[in-house]
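Visitor: Have a look at this fold, sequence not included:
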């Protein structure tokens, strides 16, 4: 089974001091930048477009196409913004990438900035991960010292300033327009679109916003060619990507594999579910996408495959839960998170998530009232598509899918507490000494 893994972004993670510039260069680091600077910017955009790279942050929009939307006849400055605010529950791929090999991202930032003709780039990093921020800042300093960033990069006349910006710990700033408001020093809240960031983004100038993994994939595409990259993956979801496997699995972690691998294959690689237990439900892309069950283990983990079963690939955060887990409790905990992280700008999300939490708390405690399940579904229907951004939509997904697949557990909430049906200590990953799982 191990031949299905394709370590590219993670190839150097096990190297000693892989984050240092000289170790990155020893593996061919910054050769792709030299190659890109010898090309026309438009040719770099075309190469990324031809590779079929799609955004690795959730929506899966073609990266090269997003770059091509930047109006080059606009006299205003162009900006590149890297969304490194990885806050989606269950997601852990960008942080280890930046920690282990920050220069992979920095090189991608420089190439992408050159391609869109930007002279300023910003890496917006989640504020809580101070160790990652420091490592990125050190990598940027090394890039400046080596002539890869700053003025007249490698003697080509291309100038680029790179800023590592620490966020203040708001989940909403993972939404790209809220991130721009935060970068500008305002409270992070989503903007009305249009205008889209490509036309009026940071400081009302043309802006490209990409996820960490999307930008980090650019050097290998330029270095090895679009055909090499598109030879991996599926027909419409090209290349390799990092899947985060967590929860009740024997060996959780990051698995870099071609797009289209199945969860069953990934579980084989990770030793399967924890001993003596079986899969109950899982999320293909973090907590804000519809959950799936053990009936979906052979669905290709690409954008089309997951969409075919009415879910989303999202951030590829594969959270796996076994039969000891209460669906009602899990959904409640996620909903509490979305209620807490709602920016409050729009009524459906601000008020709707509060009411969802109240009803779910009743069901968890076995004090549900007649009509509560229908009320949950009605609230979700009134939030879905009516919130200002995707946070509201994401808050409804676990609830509607949970009721779809495990309605009997929600009905049991009319008379029996969830902790009686599913004692919470049994689902704990960390078992106390002397206790049994």
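Guide: Here it is on my side, so go on. Computed from a prediction, not measured in an experiment: that's the story for all the values here.

Visitor: switch to C-alpha atoms for all contacts and neighbour counts from now on
Guide: OK.

Visitor: Give me the contacts around stretch 264-276.
Guide: Here stretch 264-276 makes contact (CA atoms under 8 Å, 6 or more residues apart in numbering) with 1, 2, 248, 249, 250, 251, 252, 255, 279, 297, 298, 322.

Visitor: let's bring in a second model and compare:
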């Protein structure tokens, strides 16, 4: 969302920063942008140069005593630099790692100076608020969450992309109307029958069908165990394995951990290992208990918000889809048949000619039947060696 704002309306960001600088008495501004966004960097630099030439940036702006200029700082794409103290460390040329607060940036920030840090979307909205007037802008949104929010709508949805909606808009409207509905694995629209919506990015939480009419704002989402976060909205259809989803997001946060504090550095690694164990069908109930304990410890004792929010996908999926975890652990099966290690072979009756070759080849006698009629495979006896599928001439045995 921020990338598109910088690419599509860089002047709005600059204007917001100038207003902010005038309000707090700042003389220098920095835009910290990922180096993976070359178009955003190019357009920001061009917009800054235009602003300088027009007299909006520089010394004694329009004959006033205000001096203000903006610098571009290209970061290496570290997720942890979304944390304000890590971001400032990176700008100063140090490794992007968070530090304890206080002191807060407003007291002692970049290069030891009082610093205000805001998101690109926030800064770009400031000119809009001033142009509309605070009272008029406050008519948008909810009682406590004013204005609009940009979301990145993606996943199993017909229309994906960036959307801007007032705070308080429901998932029913976002997915069903704006998104065009949920799609199955073949791209067919199935209405608003989603399984879960991951909101808030890698550190967010899951919403379910019971939240279909929940107004999306800061307070309501927090009460539901989720958060606005970065504004990501990932829609998942009923054929999604929630344990694999938790593992996917944990893999990301584990990779992005800066390693400074032990709870995040070691905790995310151990949670990822436990999720792998569950997906591989090797976990026991004790592992699930340990996973929950680890999630609680990492959430409460990590240094920065990356670590504190890293367990959210686990906590959220356990709250809403605990039965899927239990199926993986107790029954050694994936309800959605998405986990490869837990997939079992099955015989398609319409394709089986009853030749009995698979039964003869099976090393554990898991396949039985009468010649000339479709055979049956007992999943409890099957060791998933694949010999039967390899020997079937009619492709009647598949995995899944």
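Guide: Received, thanks. All figures in this text were calculated on a predicted structure; none of them were measured in a lab.

Visitor: Can you flag which of the contacts of stretch 264-276 of the first structure belong to strands?
Guide: 255, 279, 322 (DSSP state E).

Visitor: Could I have the ChimeraX command that selects the buried members from those residues?
Guide: Buried residues within those, by 16 or more other CA atoms under 10 Å, are selected in ChimeraX with:
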select :255,279,322
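
Visitor: if we can go back for a sec, between the contacts of stretch 264-276 of the first structure, which is nearest residue 212 of the first structure?
Guide: Nearest to residue 212 of the first structure out of the contacts of stretch 264-276 of the first structure is residue 255 (CA to CA; 16.4 Å).

Visitor: Now do the contacts for the alignment partner in the second structure of the closest one.
Guide: In the second structure, the residue equivalent to residue 255 of the first structure is residue 163, according to TM-score structural alignment. Residues near residue 163 of the second structure by CA under 8 Å, 6+ apart: 150, 151, 152, 153.

Visitor: All the strands of the stretch 51-200 of the second structure, in order from the start?
Guide: Remark: strands assigned in the stretch 51-200 of the second structure by DSSP state E, counting those that start in this stretch are 69-75, 148-155, 161-166, 196-199.

Visitor: Mean neighbour count, those strands: which tops it?
Guide: strand 196-199 (a mean of 26; mean count of other CA atoms under 10 Å).

Visitor: Does anything pack onto the helix or strand harbouring residue 29 of the second structure? Which helices or strands?
Guide: Element membership for residue 29 of the second structure (DSSP states H and E) is strand 28-34. Identification of packing neighbours for strand 28-34 of the second structure by 3 or more CA pairs under 8 Å, 6 or more residues apart in numbering; DSSP states H and E yields helix 10-24, strand 69-75.

Visitor: what about the helices in the stretch 201-350 of the first structure?
Guide: 212-216, 218-224, 226-230, 263-269, 303-307, 327-341, 347-364 (DSSP state H, counting those that start in this stretch).

Visitor: In the second structure, what stretch matches the third one?
Guide: Residues 134-138 of the second structure are where helix 226-230 of the first structure aligns, with TM-score structural alignment as the criterion.

Visitor: what's the offset of stretch 374-386 of the first structure from the middle of its chain?
Guide: 25 Å (CA atoms, centre = their mean, to the nearest Å).
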